[in-house]
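Asks: pasting the sequence and the predicted coordinates here, then a few questions.
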Amino acid sequence: MRKTILIRIVYLFLITPFFLHAQSAKDTVKVVLKDKEKEVAYPQFQFKGLFQARFLESLVDDVDVSGVQHTSGEVVRSSFDVKRMRVGLNTKLSKETEVVILVNLADFKSDPKTKVLENAYAKYTFSKYIAVTGGQFRPAFGIEELVPVDIIKSFDFSNQYYEFGKNGWTSFQIGASATGAFDVGKIPISYAFSILNGNGKNQEKDKDNGKQFSTRWVLGLSQKYKVNLGLNGGIGKVFTQEVFALGADITGDFKVTDNLSFDVQIEYKQGTNHNLYFSLPTDARTANVADYQMRGYYIMPNFRYRVDYKKLTSFEVSCRYESFDTSYKIDSNVRQTYTPMASFEFGKAYTGRISLGFEIDRYDKNIPDTSTYNDNLFLIQFQCRL
């Protein structure tokens, strides 16, 4: 009896290592399979697109659909228009590296020089604290620079966005940028530093040896209500003249009920309008570029009601009010723009969107036969994005 028990114990000690080895090998196979499942194949491609078409009608007899006043002759007061036909490709070469290309084919309807190609940049992300971007891109210098045009709460970007773009601070510019985010206590902070040619997109080279340096800082004041405070600043040289730009903005998103939400954007910007200064004849301007400064602000409240009825996802109502002056020190002429808009969203993230409303401009001084003239424009805009 004892002999039988002894044989069994010896057999158990001899066979156990084989079972353990087999189980270990099995666990190793499981780990390898899991690791393979986690592996991501590169490069990865993501195609994007945006189509925006409009119907425009001027409600002023002598002002055409582009906002130009005509003192004589007939004007085109109604028209269909393809505003944007964008095609984009985002390529992930690795976990850290991506290349982005974006073109707007609708720009071929007019002189395509310095148009069409919008984004053309590479970005390398070291960590959440720092990423480096180089090429042609939209530098961070306000709320609108960080939001694609297809998901903004109005028909188009503000007047100040386009004017600061002409002066090299916003819109598509060529240069390099460092961005990142970190936390200070419970406050999330994001930042951006950019160095730019400052003469717009699709340029063969910089217009001079000067560069424009800008930065943006965003402080998350409330995560519950998504209240963010943004601060912008920039300095540079254009044809040996010193230029600057600054701005501040605040955004918030508040949930009123389960289906109703309210968000608001408020932004102020001021800076040198060197684009205007150098466009004037030498004998028609002062000796100092600092005499020509632009400034303005806008407020845009937006109400969003979630519908989820068949294909209709939501209904939104917004009204942006903007006051902007391209040269408030010399020949001041404030432009006030009201943009009330109602939109119907189909699908998620504005996959389909139908918007209608008005763009109403009021100038302190009307200038005949120019676009600096009071006008009332009615718009219907249809949008598809992928």
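Replies: Structure received. Quick caveat: nothing in here was measured; it's all calculated off a predicted structure.
Asks: please make it C-alpha for all contacts and neighbour counts, starting now.
Replies: OK.
Asks: wait, what's in contact with Ser279?
Replies: Ser279 sits next to no residue when contact means C-alpha atoms under 8 Å, 6 or more residues apart in numbering.
Asks: repeat that for the one 10 residues further on.
Replies: Contact criterion C-alpha under 8 Å, 6+ apart gives Gln241, Glu242, Val243, Thr272, Asn273, His274, Tyr277 as the residues in contact with Val289.
Asks: gap between the one helix or strand Thr179 maps to and the chain center?
Replies: Assigned by DSSP states H and E, Thr179 falls within strand 173-184. Strand 173-184 sits 14 Å away from the centroid of its parent chain (C-alpha atoms, centre = their mean, to the nearest Å).
Asks: other residues contacting the helix or strand just after that strand?
Replies: Counting by DSSP H and E, the element after strand 173-184 in chain order, helix or strand, is strand 187-196. Applying C-alpha under 8 Å, 6+ apart, the external contacts of strand 187-196 come out as 139-140, 168, 173-183, 211-221.
Asks: buried only: go through those for me.
Replies: 139-140, 168, 173-181, 211-221 (16 or more other C-alpha atoms under 10 Å).
Asks: may I see the buried residues of stretch 85-95?
Replies: Neighbour-count burial for stretch 85-95 flags Met85, Arg86, Val87, Gly88, Leu89, Asn90, Thr91, Lys92 (criterion: 16+ other C-alpha under 10 Å).
Asks: from those, pick the one nearest Tyr363.
Replies: Met85 (31.6 Å; C-alpha to C-alpha).
Asks: next, count neighbours for the closest residue to that closest one other than its chain neighbours.
Replies: Counting by C-alpha to C-alpha, 6 or more residues apart in numbering, Met85 lies nearest to Phe51, which is 4.7 Å off, once chain neighbours are set aside. Phe51 is flanked by 20 other residues according to other C-alpha atoms under 10 Å.
Asks: second structure follows, compare the two:
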Amino acid sequence: MNKFLILVVLSLTGVFQIRAQEPVKQDSTAKGKITMRGLFQARYLFSGNKNIDLNGLHHLDGKAVYNDFDIKRARLQFTSKISDRTDVVLLLNLADFKTDPKNKVLENAYITYRLDNFINLKMGQFRPAFGLEDMYPVDVIKSMDYSNQYTAFGNNGWQSFQIGASIYGATHGEIPVKYELSVINGNNRNQLMDNDNGKHFSTRVELGLQKSLKIKLGLNGGLATVLGSNVYAAGVDLSGVVPLGKKWSLEIETEFKQGNNHTFYYGLDSAKRVGGVDNYQMHGLYFLPNLRYAINYHRLSSLEFSCRYENFNNDFKHAANNPRQTWTPMVSAEFLKAYSARIQFGVNIDRYKRNIPGTIQYNNEMFIVQVQSRL
């Protein structure tokens, strides 16, 4: 794994030796402009096991709430262009008010400064680039939601909304390269302050290997100090689009990640820990093919058929580990353009190595019907 991190650093060093050829265009007319965008997602959920609630928890008494209407996201995003080089972005999820809004609601809150195409600066609360799923918003995802590994690595401070700063940019040579270097607190969003003096240092380098098929290779690596312990995370991802005809195309993405699960380690009673934080590691792999048929008939733009497979283990070094396999077949209808309106139907099928009654580690099928609109 150390060799992998060295490879990422060397790749990034090579990127810094190449300057972008295209200058940043000046746009004085855009100064002071404020734009607003939004996203609404509502869904109906039904658990295939009436003893398992919608959070996946198995109830021994059989008193589980196994179906529900829910507002998943009600987002508003404000972007202010205060100069031709500087933007300020705010993203709120008003659906978080349905529960305790502490450490919620505010998702993005950051400022960016563009020096040129190669060097951009960002500071505030944002999603640091540490994987393929960080490269697009959830409203254009090819499955029902982000993967299990995205959630786990987010809980450990590598992904999802974090507070910190980053430098990022791109080159446009024969092999296009995108990069991002981030330093963040690593204790998730909307915290009063960091919980220790350690920081998460991470990097992502994305290489455009093939233009016509849009094949991209991503390398991710990070090191951090958490409560006095040194931890790491690393991953690799690959994506591309295969045209199958005039209206058919197959989009494929796959990703593997591995790293310390320090959140799990420090959440255990000290008497129950077996070894140090180095012995508590997680890894995950997912594969997501998405078959798209472009209809473009009246307001119906396309139909999509996908099925993500994921294998995730949150503690693979101990004998008591209980790996989780998840299949998520989904059918989606896109209306208008760019997912301005969308209807999705999918099933989240979880299978564990062994069922543990009274916990979330229990086999289940969760049926989901979701509607969304981008404003």
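Replies: It's in. Only a predicted model underlies this, so the values are computations on that prediction, with no experimental measurement involved.
Asks: among the contacts of Val289 of structure 1, which ones are buried?
Replies: Neighbour counting with 16+ other C-alpha under 10 Å marks Glu242, Val243, Thr272, Asn273, His274, Tyr277 as buried within these.
Asks: so of those, which ones are in strands?
Replies: Secondary structure from DSSP state E places Glu242, Val243, Thr272 of the buried ones among the contacts of Val289 of structure 1 in strands.
Asks: tabulate the residues you listed (TSV), appending distance to Gly296 of structure 1.
Replies: TSV is the format used below for these (distance: C-alpha to C-alpha, whole Å):
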residue	distance to Gly296 of structure 1
Glu242	21
Val243	17
Thr272	12
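Asks: just give me the closest of the residues you listed to Lys109 of structure 1.
Replies: Distance to Lys109 of structure 1 across these (C-alpha to C-alpha) is lowest for Thr272, with 31.7 Å.
Asks: now do that closest one against Ser171 of structure 1, distance only.
Replies: Distance of Thr272 of structure 1 to Ser171 of structure 1, computed by C-alpha to C-alpha, to the nearest Å: 16 Å.
Asks: returning to what we had before: what's the closest of the ones in strands among the buried ones among the contacts of Val289 of structure 1 to Thr326 of structure 1?
Replies: Among these, Thr272 lies closest to Thr326 of structure 1 (C-alpha to C-alpha), at 9.4 Å.
Asks: that closest one pairs with which position in structure 2?
Replies: Matched by TM-score structural alignment, Thr272 of structure 1 corresponds to Asn260 in structure 2.
Asks: how about the secondary structure of Pro17 of structure 1?
Replies: Following DSSP: H, G, I helix; E, B strand; the rest coil, the label given to Pro17 of structure 1 is helix.
Asks: quick one: it from Ile9 of structure 1, how far?
Replies: Distance, Pro17 of structure 1 to Ile9 of structure 1, using C-alpha to C-alpha: 14 Å.
Asks: what does Asp249 of structure 1 give?
Replies: Asp249 of structure 1 is 79 Å from Ile9 of structure 1, where distance means C-alpha to C-alpha.
Asks: neighbour count: the two, which is higher?
Replies: Remark: of Asp249 of structure 1 and Ile9, Asp249 carries more neighbours, 20 against 11, as counted by other C-alpha under 10 Å.
Asks: please identify the helix or strand for the more buried one.
Replies: strand 241-255.
Asks: quick one on the thing from earlier: check contacts around the match of Thr272 of structure 1.
Replies: For Asn260 of structure 2, the contacting residues are Val231, Tyr232, Ala233, Val277, Asp278, Asn279, Tyr280, Gln281, Met282, by C-alpha under 8 Å, 6+ apart.
Asks: kindly report the same for Asp253 of structure 1.
Replies: Asp253 of structure 1 makes contact with Tyr225, Lys226, Val227, Ser261, Phe262, Asp263, Val264, according to C-alpha under 8 Å, 6+ apart.
Asks: what's the closest non-adjacent residue to Gly230 of structure 1?
Replies: Val218 (4.3 Å).
Asks: over in structure 2, tell me which residue corresponds to that neighbour.
Replies: Counting by TM-score structural alignment, Val218 of structure 1 corresponds to Glu206 in structure 2.
Asks: distance check, that match against Gly276 of structure 2.
Replies: In terms of C-alpha to C-alpha, Glu206 of structure 2 sits 33 Å off from Gly276 of structure 2.
Asks: swap in Gln372 of structure 2?
Replies: Counting by C-alpha to C-alpha, the gap from Gln372 of structure 2 to Gly276 of structure 2 is 44 Å.
Asks: higher neighbour count, the two?
Replies: Taking neighbours as other C-alpha under 10 Å, Gln372 of structure 2 and Gly276 compare with Gln372 leading, 21 against 11.
Asks: which residues touch the counterpart of the more buried one in structure 1?
Replies: Matched to structure 1 by TM-score structural alignment, Gln372 of structure 2 sits across from Gln383. Under the criterion of C-alpha under 8 Å, 6+ apart, the contact list for Gln383 of structure 1 reads Leu50, Phe51, Gln52, Ala53, Asp150, Tyr350, Thr351, Gly352, Arg353, Ile354.
Asks: ok, now which ones touch whatever residue of structure 2 lines up with Asn333 of structure 1?
Replies: Asn333 of structure 1 maps onto Asn322 in structure 2, with residues paired by TM-score structural alignment. By C-alpha under 8 Å, 6+ apart, the contact set of Asn322 of structure 2 is Asn313, Asn314, Asp315, Phe316, Tyr352, Lys353, Arg354, Gln361.
Asks: A strand includes Asn322 of structure 2, no?
Replies: No. According to three-state DSSP, Asn322 of structure 2 belongs to no strand; its state is coil.
Asks: from Lys353 of structure 2, how far off is it?
Replies: 6 Å.
Asks: next one: Lys247 of structure 2
Replies: Lys247 of structure 2 is 41 Å from Lys353 of structure 2, by C-alpha to C-alpha.
Asks: among the contacts of Asn260 of structure 2, which one has the most neighbours?
Replies: Using other C-alpha under 10 Å as the neighbour criterion, Ala233 leads those with 26 neighbours.
Asks: for Asn314 of structure 2, give me its contacts.
Replies: Asn314 of structure 2 touches Ala152, Asn261, Gln281, Met282, His283, Asn321, Asn322, Pro323, counting by C-alpha under 8 Å, 6+ apart.
Asks: and stretch 286-304 of structure 2, which stretch of structure 1?
Replies: Mapped onto structure 1 using TM-score structural alignment, stretch 286-304 of structure 2 spans residues 298-316.
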